[in-house]
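Undergrad: Sequence first, predicted model second:
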Amino acid sequence: MKTISEQQNFVLTLSCQDKPGIVAAVTSELAALGANISDSNQFWDRVSNTFFMRIAFSVPTAVTEAMVRRALKSPIERFSMKLELIDVGRKPRIIIMVSKFDHALLHLLYQIRVGWLNAEVAAIVSNHEDCRPTSEREGAPFHYLPVNSDTKAQQEEKLLTLMSDAQSDLIVLARYMQVLSTELSSRLFGRIINIHHSFLPSFKGAKPYHQAFERGVKQIGATAHYVTPDLDEGPIIEQQVERVHHAMGPEDLVATGRDIESRVLAKAVKLHLETRVMLNGLKTVVFP
């Protein structure tokens, strides 16, 4: 039996119109390569008749990624699949964007440091200088990119250049208090995760905790979602709530919310980096 060090690990995700034989077609090709499947999840969306699958597997080191892709070419063409293959041995690189509130940033950095999040911080980007000391302590490159309505296009071009140069896979908006342009949101759809300090679809936009206070809610929450051109309307990845009561003021809700925001954003980033999230129109399929 081969040891773990003598194996390569991959994750594949696929989606296509549901038909008989999809699982057999893919797994038989993997079996022919000597693959060992360690995890498999499937979901059939009956409304759109779309089939989703995620498989984690290992192959002997002699089997290259190119060989795996060639083997899967037949089922891809047969079922018109949208398929992605991820080499688990490559650590994902992320850019974290933040403004002045740093609680979500600090939680992400901690979870990376202790290994719960398998990621490398390619850069920390901010429209303020407040988080530069944090970035320097962590040894992460800090990029100060101020922005206003006149400079947004140029600032976002710099961000795209940075993303390319740093070979970043994902942008995480850790309480980055600027609205991204339609162009950038569309171009990087599925590659930008935002944390909204509200349980969407309620209380969108600015000061959601104050909106929640005015409505006398009994629970507040946070929502991590992919960014789209429509503000706070992107496909939802993760949500959590906390119970509150009538004696709590707006600032109490804000304080309670900081912890929820940090946890929800980190969980959403983890799910994305482990390729457990698949886009399904305006929704997501999130495999455990």
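TA: Received the coordinates, thanks.
Undergrad: contacts, neighbours, all on C-alpha from now
TA: Fine.
Undergrad: From start to finish, how long is stretch 186-198 in a straight line?
TA: End-to-end span of stretch 186-198 (Cα to Cα, to the nearest Å): 23 Å.
Undergrad: what about that stretch, distance to the chain center?
TA: Centroid displacement of stretch 186-198 relative to its chain, using Cα atoms, centre = their mean, to the nearest Å, is 8 Å.
Undergrad: what does that stretch rub up against?
TA: Outside stretch 186-198, the residues that touch it by Cα atoms under 8 Å, 6 or more residues apart in numbering are 169-175, 185, 204, 208-209, 220-229, 232, 257, 261, 264-265, 268-269, 279.
Undergrad: What about the closest residue to residue 287 other than its chain neighbours, how many residues nearby?
TA: Setting aside the residues directly before and after it, residue 287 is nearest to residue 276 in space (Cα to Cα, 6 or more residues apart in numbering), at 5.0 Å. Counted with other Cα atoms under 10 Å, the burial measure for residue 276 works out to 21 neighbours.
Undergrad: How much space separates residue 276 from residue 263?
TA: Between residue 276 and residue 263 the computed distance is 17 Å (Cα to Cα).
Undergrad: which residue ranges form the strands in the chain?
TA: 7-17, 36-45, 50-60, 82-87, 93-98, 120-126, 142-144, 170-173, 192-196, 219-226, 236-243, 277-280, 283-286 (DSSP state E).
Undergrad: Please compare the first structure with the one that follows:
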Amino acid sequence: MTAANPSADSTVNSNAYILTLSCPDRTGIVHAVSGFLLEQGGNIEEAAQFNDPGTGLFFMRVRFASASADYEALRAKLTDFAKPLDMKLRLYSTSEPMRTVIFVSKEGHCLNDLLFRWKSGLLPIDIRAIVSNHRDFYQLAASYNIPFHHLPMTRDNKAEVEAKQFEIIKQESADLVVLARYMQILSDDLCRKLAGRAINIHHSFLPSFKGARPYYQAHERGVKLIGATAHYVTADLDEGPIIEQDVARVDHSRTVEDLTAIGRDTESQVLARAVKWHSEHRVLLNGHKTVVFR
């Protein structure tokens, strides 16, 4: 069993836990899990499950409360419970929000949206730092009293900068890194270090309109749908497991400025949903795909 730092769901309760699991599908798994939790004095408050016929795997997320169960003791008992079922599981306490570091470059719409939602209590995260290769948003960070780290990156100093970035992540004990329009490609090494805990957002034109000014390219081609995709970061550029997507319909009357504004709104909303679901432990990896218990 792998444990993580405590994080939060929509309701904070010092005796509330979230259990996520996956294992080969078989009869009786739900009964076994609910029976185990009952034995530990647990009261199930929310449960969702999915069995994938394609992979033969079973997935489950359970939120439960217990007035008596100790986190460390419960984790140890779950380890023994999981072995005969060939089960991979994680247990989270909901007593603290998920520690988060945000990376950003020169487009601040996603950053601004995440900060507002966090400050408004709409995201169960704790934004510990903002890292950027530009200085554009240091005042915005200061207005939220969040440390801002300006780390300019060039082709020659990329390894050095990424080492500093990862040191910040470790210092903050961050369980989540959000690339909020961070326009730098992470190295394979950093992608591996952040596997399963780094979320990226990009426009859904890919791979049609790569490179700079995608909304200008899309406008020239007369697209009718624009959208955004939030996914986990992997070494394969923009090809990690997808968490959330959305689209907006446009027509010939829209200017390139209209497309850009609509696209930015969609990116912000899609990223916010992905961050919320991840921080509530609603996203389980299923190979190159995800299972999302909304």
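TA: Sure, I can see it. Bear in mind the structure is a predicted one, so any value in this text is a computation, not a measurement.
Undergrad: care to give me the TM-score?
TA: The TM-score (TM-score structural alignment, normalised by the length of structure 1) is 0.94; 284 aligned residues with a Cα RMSD of 1.7 Å.
Undergrad: sorry, back to before: can you flag the buried ones in the contacts of stretch 186-198 of structure 1?
TA: Those of those that meet the buried threshold are 169-175, 185, 204, 208-209, 220-229, 232, 257, 261, 264-265, 268-269, 279, by 16 or more other Cα atoms under 10 Å.
Undergrad: the helices in the stretch 101-250 of structure 2, which residues?
TA: Counting by DSSP state H, counting those that start in this stretch, the stretch 101-250 of structure 2 forms helices over residues 109-119, 138-143, 158-171, 188-193, 214-221, given from the N-terminal end onward.
Undergrad: Any buried residues in the first one, and which?
TA: Across helix 109-119 of structure 2, burial judged by 16+ other Cα under 10 Å covers 109, 110, 111, 112, 113, 114, 115, 118.
Undergrad: how about it, which residues of structure 1 does it hit?
TA: Applying TM-score structural alignment, one finds that helix 109-119 of structure 2 aligns to the residue range 103-113 of structure 1.
Undergrad: For that stretch, give me the average deviation versus structure 2.
TA: Relative to structure 2, and after both are superposed, stretch 103-113 of structure 1 has an average distance of 0.6 Å to its aligned residues, where the measure is mean Cα distance after the TM-score superposition for structure 1.
Undergrad: quick one, what contacts the closest residue to residue 7 of structure 1 other than its chain neighbours?
TA: Counting by Cα to Cα, 6+ apart, the nearest residue to residue 7 of structure 1 once its immediate chain neighbours are dropped is residue 60, at 4.6 Å. By Cα under 8 Å, 6+ apart, the contact list for residue 60 of structure 1 reads 2, 6, 7, 8, 34, 35.
Undergrad: Counting neighbours, which of these comes out on top?
TA: residue 35 (22 neighbours).
Undergrad: what residue of structure 2 takes the place of that residue?
TA: Under the alignment defined by TM-score structural alignment, residue 35 of structure 1 corresponds to residue 42 in structure 2.
Undergrad: Test my guess that that match contacts residue 70.
TA: No - counting by Cα atoms under 8 Å, residue 42 of structure 2 sits too far from residue 70 to count as a contact (11.1 Å).
Undergrad: Any idea which of the strands of structure 1 gets closest to residue 73 of structure 1?
TA: Relative to residue 73 of structure 1, the nearest member of the strands of structure 1 by Cα to Cα is strand 82-87, separated by 9.8 Å.
Undergrad: whereabouts in structure 2 does that closest one align?
TA: Residues 88-93 of structure 2 are where strand 82-87 of structure 1 aligns, taking TM-score structural alignment as the criterion.
Undergrad: next one: stretch 160-179 of structure 1
TA: Across structure 2, the stretch matching stretch 160-179 of structure 1 (TM-score structural alignment) is residues 166-185.
Undergrad: How much space separates the residue of structure 2 most remote from its centre from residue 225 of structure 2?
TA: For structure 2, the largest distance from the centre (Cα atoms, centre = their mean) belongs to residue 253, which lies 35.2 Å off. Note on residue 253 of structure 2: its distance to residue 225 of structure 2, by Cα to Cα, is 13 Å.
Undergrad: now swap in residue 212 of structure 2 and tell me
TA: For residue 212 of structure 2, the distance to residue 225 of structure 2 under the criterion Cα to Cα works out to 19 Å.
Undergrad: For the two, indicate the residue with more neighbours.
TA: Per other Cα under 10 Å, whichever of residue 212 of structure 2 and residue 225 has more neighbours is residue 225, with 16 against 8.
Undergrad: List the contacts of residue 168 of structure 1.
TA: With contacts defined as Cα under 8 Å, 6+ apart, residue 168 of structure 1 is in contact with 92, 93, 94, 95, 122.
Undergrad: cutoff 10 Å now
TA: In this structure, residue 168 of structure 1 makes contact with 92, 93, 94, 95, 120, 121, 122, 123, 160, 162, 191, judged by Cα atoms under 10 Å, 6 or more residues apart in numbering.
Undergrad: again with residue 264 of structure 2
TA: Residue 264 of structure 2 is in contact with 107, 108, 109, 110, 202, 203, 227, 228, 258, 270, counting by Cα under 10 Å, 6+ apart.
Undergrad: Residue 180 is in contact with the last one, correct?
TA: If I follow you right, that is residue 270 of structure 2. No - contact between residue 270 of structure 2 and residue 180 fails when scored by Cα atoms under 10 Å: they sit 11.1 Å apart.
Undergrad: what's the overlap in contacts for those two?
TA: When contacts are counted by Cα under 10 Å, 6+ apart, residue 270 of structure 2 and residue 180 have 110, 201, 202 as shared neighbours.
Undergrad: ok, of these, which one's closest to residue 36 of structure 2?
TA: Here the nearest of these to residue 36 of structure 2, counting by Cα to Cα, is residue 201; it sits at 38.5 Å.
Undergrad: What lines up with that closest one in structure 1?
TA: Pairing criterion TM-score structural alignment: the partner of residue 201 of structure 2 within structure 1 is identified as residue 195.
Undergrad: What sits closest to its match if chain neighbours are left out?
TA: Taking Cα to Cα, 6+ apart as the measure, residue 195 of structure 1 lies nearest to residue 224, with 4.4 Å between them; neighbours along the chain are not counted.
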